[in-house]
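Asks: okay, structure incoming, though there's no sequence with it:
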């Protein structure tokens, strides 16, 4: 039902988004570095719940919308490419801070950690636009049920995001200390992620 190129496209976009500095990464890094890995994992569970909310809400609405107005896919594709390009600039612009410079945070209860992870993701404009403007451009109306395609592609994005974020949570403490002593490595991280987002933006725009 879904072409391999669509899956690979979502994987590429998901990697570029999850590896670029944003509210989710900053929250998970700060909690993991400041309160330990267990706090980071609980926070990540909240982030995962936020992804599921977006997955269901966005696809139920998009299935009806695209069936009524297929031409909207072109507008959504352009909007998604523009957003990725803007995100690339924010990552690459001079003076930008790396997410791995997170400082100390006061400890919180597991319930609050989960809730804050959920709210951080639900209020993250990057994730909202990802589900509304980026992932839908990989949906093909002649490949079967739009709703199932959207859920499957969204599931791919969630799997990529959770695996990468889990790795970040487990390594946050040591990685933050390592990179904070090496400014050149921080710049290299920003350059690599910003460049990847820019390439993805151009690819979406011309496809």
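Replies: That came through fine. Worth saying up front: this structure is predicted, and the values here are computed from it rather than measured.
Asks: okay, CA-based contacts and neighbour counts for the rest of this
Replies: OK.
Asks: so which bits of stretch 88-98 are buried?
Replies: Buried residues in stretch 88-98, counting neighbours by 16 or more other Cα atoms under 10 Å, are found at 88, 89, 90, 91, 92, 97, 98.
Asks: how close does the third one sit to residue 105?
Replies: Which is residue 90. To residue 105, residue 90 is 25 Å away according to Cα to Cα, to the nearest Å.
Asks: coming back round to it: out of the buried residues of stretch 88-98, which sit inside helices?
Replies: By the criterion of DSSP state H, membership of the buried residues of stretch 88-98 in helices covers 88, 89, 90, 91, 92.
Asks: now those residues in JSON lines, with distance to residue 165?
Replies: Conversion of these to JSON lines gives the following (distance: Cα to Cα, whole Å):
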{"residue": "88", "distance to residue 165": "19"}
{"residue": "89", "distance to residue 165": "22"}
{"residue": "90", "distance to residue 165": "20"}
{"residue": "91", "distance to residue 165": "18"}
{"residue": "92", "distance to residue 165": "21"}
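Asks: below is structure B, check it against A:
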């Protein structure tokens, strides 16, 4: 896969994943509706910071694994493929009917930035997702750490743009994204994408 193809494929996949309603979306919507736009923007900056922290851990840890051991790389690859496959199957067979769980994001912290950051940093699924997802879009022979951070920044840019849209149109988008049919449809679409990426990752070569 060429560099342009990798960037286009990742941008498409990350856009779909960003638009799929999840806990980050729920946090932004709730914060904007209840605490105002300022706190919602703080929450988004916190989410970005959490993703950057995980991105750094993945970039340096993954780089060390790839450099040291072919076996470690293969284990990482197949574990990532299995994780994506499991997520995809669960989303296809058991799509959510609501954004239940958003309330669990509420902590004693009153600052939106803190809530957003710890909502990601304390969620190991974010790290596992980065490990299993990002390597598929790094062209062979390219610097792993630089590319990992580059892809993370694309993800952050997409997430920020989506959050700005959510914050700017909180009421109509909130009602739309909380519809049971919309959540189920987005979950199933994302599940199919996960299964395709799991197959691609399992069949890929170093």
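Replies: That came through, no problem. Being a predicted model, the structure only gives us computed values, none of them experimental.
Asks: and the TM-score between them?
Replies: The TM-score (TM-score structural alignment, normalised by the length of the second structure) is 0.77; 202 aligned residues with a Cα RMSD of 3.3 Å.
Asks: ok so, going back, out of the buried residues of stretch 88-98 of the first structure, who's nearest residue 154 of the first structure?
Replies: residue 88 (21.8 Å; Cα to Cα).
Asks: who touches that closest one in this structure?
Replies: 193, 194, 195, 196, 197, 198 (Cα atoms under 8 Å, 6 or more residues apart in numbering).
Asks: separation between whatever residue of the second structure lines up with the third one and residue 69 of the second structure?
Replies: Under the alignment (TM-score structural alignment), residue 195 of the first structure maps onto residue 192 of the second structure. Relative to residue 69 of the second structure, residue 192 of the second structure is positioned 31 Å away (criterion: Cα to Cα).
Asks: so who does the closest residue to residue 19 of the first structure other than its chain neighbours touch?
Replies: What sits nearest to residue 19 of the first structure in space, not counting adjacent residues and going by Cα to Cα, 6 or more residues apart in numbering, is residue 193, at 6.5 Å. Residue 193 of the first structure makes contacts with 16, 19, 20, 88, 91, as judged by Cα under 8 Å, 6+ apart.
Asks: map those onto the second structure and name those still in contact.
Replies: Comparing the contacts of residue 193 of the first structure with the second structure on both residues aligned by TM-score structural alignment, their matches' Cα atoms under 8 Å, the contacts found in both are 16, 20, 88, 91.
Asks: what number of residues lie near the first one?
Replies: Using other Cα atoms under 10 Å, residue 16 of the first structure has 24 neighbouring residues.
Asks: who's in contact with it?
Replies: Residue 16 of the first structure is in contact with 193, 196, 197, counting by Cα under 8 Å, 6+ apart.
Asks: quick one: buried residues of the one helix or strand it maps to?
Replies: Counting by DSSP states H and E, the element that carries residue 16 of the first structure is helix 4-19. For helix 4-19 of the first structure, a neighbour-count test (16+ other Cα under 10 Å) marks 6-7, 9-19 as buried.
Asks: one more: stretch 141-160 of the first structure?
Replies: Residues 146-158, 160 are the ones in stretch 141-160 of the first structure that count as buried (16+ other Cα under 10 Å).
Asks: noted, bye for now.
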